[in-house]
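Novice: With the sequence up front, the predicted model follows.
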Amino acid sequence: MQSTETAAQAGRWIGRGEALARLGVKAQTLYAYVSRGRIAARPDPDDPRRSLYAVSDIVRLSGEEPPAGDIGQWLPPPEESDAPDIEIRSSVSTSDGRRLFYRGMDAVQLAETATLEDVARRMWDARAGNPFAEVRPRVGATPGHSARGRLFSALARRAEEAAELKLRSPESLRIECARVLDEAVDAVAGPGPRLFLHQRLARAWKVREPDAHLVRRALVLAADNGLDAPALAARAAAAGGASLAGAAFAGLATVAGTGTLIDLAKASDWVVAVRRQAVDAARRAHEAGALSGFGDPAWPGGDPRAAALLAVADLPQDLARALREGEELTGRRPAFALALVAVARRLELPRDAAADLLLIGRLAGLLAHALDQITNGSPIRARLRYVGPEPGAN
């Protein structure tokens, strides 16, 4: 029968004796490594009075070559006092693998009738009042040569202005969220009548009134994507003391940097090519491995948001046929990015409007994550472990 220590080593843990031998140090040095976070330790499940130590950390510090299969990392259990908090609680949205829910409500169902303001109020848990009622238009233009540049400028300005504000009541925080979202839409759409947010964008883009519902639906469906990297960035910034605008800006910058906007651009290029050359372009793109916009690992059965948006888009025949052809060629359904692009082309919006729709919609959800983190979130106690050269090393 294997000893406890041998069994532990067969996994990713070794006992104190072997750890000391492999490191060539005294026990006090080993304990110092553990206390400084350089070596992970955990109680021996067979004898809680003893500790086991992570082989991967021992290998790194000793300069050994790791044995095959022994390269894993272990996060200390959350009950240890110096352990990072590896669970982030969110009440904003969730998914069951087939549907996306905003605070328990199906996002696709909400998109049937809800405005972005309605969804924002739901995600911000603003049940008692309407924070948008307190919002007044801002005088003065927002600098920037593109809609995206103006959007980011508006967020940066709001973040700077709110840096010293001590808004801590949930009501005042929700009003601040409404102001941030309102100014962001104004930055993209420009000044005008105080219509619903989607109507202001539709007016700026000269969308026919019967088609404005597509802008509304796109914004609602884009509002959140679960606890992804942008949401985590917004929450981390909020937990670190950033204002709501600053935290949302961190999340939106992450959206722009995760490849999402690149996917949108590729899907847009493909749609333009298909409309010019019919479905032959789809076949050539597929053969070259460059057919973009179909399939999403997060939605193995197809993104319900894309399906819902395309179902009511009333696409022209050439574009609808190209989407069907692409789906047949790849065996995958259109992703949400492609659905946004298809709707933007259907409405003859500016070239980057699909990305603008995504960013504005996501802003409402990122504000929700920042607000949720400030008011209800668990502390984010991540620990940065230094693994560079020893201090003073050449």
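Specialist: The structure has been received and is ready for your questions.
Novice: Please make it C-alpha for all contacts and neighbour counts, starting now.
Specialist: Fine.
Novice: where's the residue lying closest to residue 293 once chain neighbours are set aside relative to residue 215, distance?
Specialist: On the basis of CA to CA, 6 or more residues apart in numbering, the spatially nearest residue to residue 293 that is not a chain neighbour turns out to be residue 338, at 5.0 Å. According to CA to CA, to the nearest Å, residue 338 and residue 215 sit 15 Å apart.
Novice: Counting neighbours, go ahead and name the busier of the two.
Specialist: Each of residue 338 and residue 215 had its neighbours counted (other CA atoms under 10 Å), and the higher figure belongs to residue 338 (27 against 24).
Novice: Tell me if I'm right that the more buried one and residue 267 touch.
Specialist: Yes - with contacts counted by CA atoms under 8 Å, residue 338 reaches residue 267, the gap being 5.7 Å.
Novice: Give the residues shared as contacts by the two.
Specialist: residue 293 (CA atoms under 8 Å, 6 or more residues apart in numbering).
Novice: on that earlier part again, outside of the helix or strand hosting the residue nearest to residue 293, which residues touch it?
Specialist: With elements taken from DSSP states H and E, the one containing residue 338 is helix 336-346. Contacts of helix 336-346 with the rest of the structure, by CA under 8 Å, 6+ apart, involve 214, 218, 260, 263-264, 267-268, 271, 293-294, 303, 305-307, 309-310, 313, 315-316, 319, 350, 353-354, 357-358.
Novice: Alongside the first one, take a look at this:
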Amino acid sequence: MKNGLEDVIAAETQLSDVDGEAGRLIIRGVSLDHLVADGTYEGVAALLLDGLMEKSFDEAELGDWLAQARTRIFGHIKAADAALLALPPVDAMRALIARLPDGEDFDTALSLLAAPAVFLPAILRKQRGKRPIAPDASLSQAADILRMLTGKLPTREQTSALDTYLVTISDHGLNASTFASRVIASTQAGLTSSVLAAVSALKGPLHGGAPGPVLDMLDAIGTAENAYSWLGEALDRGERLMGFGHRIYRVRDPRADALKGALKPLISTGQVNSARSALAEAVEVAALAILKARKPNRPLDVNVEFYTALLLEALGFPREAFTGVFAIGRTVGWLAHAREQALDGRLIRPRSVYIGPLPAAA
């Protein structure tokens, strides 16, 4: 028995490969660095879903259908009453997703790809007393998300940055939420059920809830001069440094470099607070030096959460919404895994080892 199913192979997949020793992520045969070079959300979605649905399509066709799906989905926002809006954003988003039909077809998949992209900006606006903004079918998914969030057309750099984020986190092996999606799909419950299970797993702080605390850490450090002392004192207290270390990667998380690269155009064009970016650079340098000195036998490097926090903050998302934004990008991976499991797998039913008391002899 391996606690946490460590190193247990539970599925064969053609969707993604995470090489923790080499620091490499491959999605459907394409390395992450090539995907993010000029990639879009629509492109990676077409790549991941290729051959898994009942119809074939290319990136442009998927983009058109997805834009239409966003428009259809917007009507569900009317169900966001006061009780729902009192919930955290990811919980409110999950509640609206639960209204969608639970099918296995391509139309269901399109609705589920569109739903978090439409619901999260609308929920955030309504929670702040603002009117939700209807989707614009002429825009890409990334551009429309930002427009529905802020009420303004995003810049080219902002759209590209969000596209990079959505591509980067689209799929990542058999993580907790993806495994949850496959377990539900193995029962033939439907794609909506698979996505709801995955969102429920994602919201746990040990999976998708860590980017926000990266900003809390930066706020507490305050200035670059405080970085070494603050980080050292945090380690003395036995605290984890948010944004560093990963269960799989033994070297630097390749997604961190992709997101750091996506921030550069925003920094160079003055769309990111320069003091914030300088502080983050100083904290990264200080943290890596301290971790190397104090934990020389543990491979602790920057992970995806560190630059996710900085990028999403720069794009205008509040930190309490970061898990919901993650769900926008990862839903396509959940759907692809659910379809792969439904088409080629069987009911997932592992065994347990009983360690409780035995009945007394007769």
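Specialist: All right, it came through fine. If you're wondering where the values come from, they're calculated on a predicted model, not measured in any experiment.
Novice: picking up where we left off before, mind checking what the residue nearest to residue 293 of the first structure lines up with in the second structure?
Specialist: Taking TM-score structural alignment, residue 338 of the first structure has residue 306 as its aligned residue in the second structure.
Novice: The second structure: which residue goes with residue 311 of the first structure?
Specialist: For residue 311 of the first structure, the equivalent position in the second structure is taken to be residue 261, counting by TM-score structural alignment.
Novice: Roughly how far does that match sit from residue 248 of the second structure?
Specialist: According to CA to CA, residue 261 of the second structure and residue 248 of the second structure sit 22 Å apart.
Novice: One more: residue 304 of the second structure?
Specialist: 12 Å.
Novice: between those two, who's got more neighbours?
Specialist: For residue 304 of the second structure versus residue 248, the count of surrounding residues by other CA under 10 Å is larger for residue 304: 25 against 13.
Novice: From residue 182 of the second structure, how far out is that one?
Specialist: In terms of CA to CA, residue 304 of the second structure sits 23 Å off from residue 182 of the second structure.
Novice: ditto for residue 289 of the second structure
Specialist: To residue 182 of the second structure, residue 289 of the second structure is 39 Å away according to CA to CA.
Novice: And residue 73 of the second structure, by the same measure?
Specialist: Plainly put, residue 73 of the second structure is 25 Å away from residue 182 of the second structure if you go by CA to CA.
Novice: which of those two has more neighbours?
Specialist: Neighbour count, other CA under 10 Å: between residue 73 of the second structure and residue 182, residue 182 has more, with 30 against 23.
Novice: residue ranges for the strands of the second structure, please.
Specialist: Under the criterion DSSP state E, the second structure contains strands at 16-19, 24-27, 30-31.
Novice: and the alignment partner in the first structure of residue 204 of the second structure, how many neighbours?
Specialist: The criterion is TM-score structural alignment: under it, residue 204 of the second structure has residue 257 as its aligned partner in the first structure. With neighbours defined by other CA under 10 Å, the count for residue 257 of the first structure comes to 12.
Novice: Give the full set of residues in contact with residue 200 of the first structure.
Specialist: Residues in contact with residue 200 of the first structure, defined by CA under 8 Å, 6+ apart, are 185-186, 189, 192-194.
Novice: any idea how far the corresponding residue of the first structure for residue 99 of the second structure is from residue 104 of the first structure?
Specialist: Residue-level alignment of residue 99 of the second structure against the first structure, with TM-score structural alignment as criterion, gives residue 157. Noted for residue 157 of the first structure: a distance of 33 Å to residue 104 of the first structure, by CA to CA.
Novice: Also residue 261 of the first structure?
Specialist: Spatial separation of residue 261 of the first structure from residue 104 of the first structure under the definition CA to CA is 28 Å.
Novice: Those two: who's more crowded?
Specialist: In this view residue 261 of the first structure and residue 104 are compared by other CA under 10 Å, and residue 261 has more residues nearby, 19 against 14.
Novice: My guess is the more buried one contacts residue 255. True?
Specialist: Yes - between residue 261 of the first structure and residue 255 a contact is recorded at 7.5 Å, counting by CA under 8 Å.
Novice: any idea which residue sits dead centre in the second structure?
Specialist: The central residue of the second structure, meaning the one whose C-alpha is nearest the mean C-alpha position (CA atoms, centre = their mean), is residue 326 at 2.7 Å.
Novice: So what does it match up with in the first structure?
Specialist: With TM-score structural alignment as the criterion, the equivalent of residue 326 of the second structure in the first structure is residue 358.
Novice: residues contacting its match?
Specialist: The neighbourhood of residue 358 of the first structure, defined by CA under 8 Å, 6+ apart, consists of 218-219, 222-223, 340.
Novice: ok, and the most crowded of those residues?
Specialist: Of the contacts of residue 358 of the first structure, with other CA under 10 Å as the count, residue 340 tops at 31 neighbours.
Novice: ok, and the closest non-adjacent residue to residue 183 of the second structure?
Specialist: Spatial nearest neighbour of residue 183 of the second structure, excluding adjacent residues (CA to CA, 6+ apart): residue 348 at 5.8 Å.
Novice: residues touching the one you found, list them.
Specialist: The neighbours of residue 348 of the second structure, taking CA under 8 Å, 6+ apart as the test, are 183, 186-187.
Novice: again with residue 85 of the first structure
Specialist: 78, 379-382.
Novice: try 6 Å this time
Specialist: Residue 85 of the first structure makes contact with 380-381, according to CA atoms under 6 Å, 6 or more residues apart in numbering.
Novice: how near is it to residue 382 of the first structure?
Specialist: Plainly put, residue 85 of the first structure is 6 Å away from residue 382 of the first structure if you go by CA to CA.
Novice: Over to residue 165 of the first structure?
Specialist: Applying CA to CA to residue 165 of the first structure and residue 382 of the first structure gives a distance of 26 Å.
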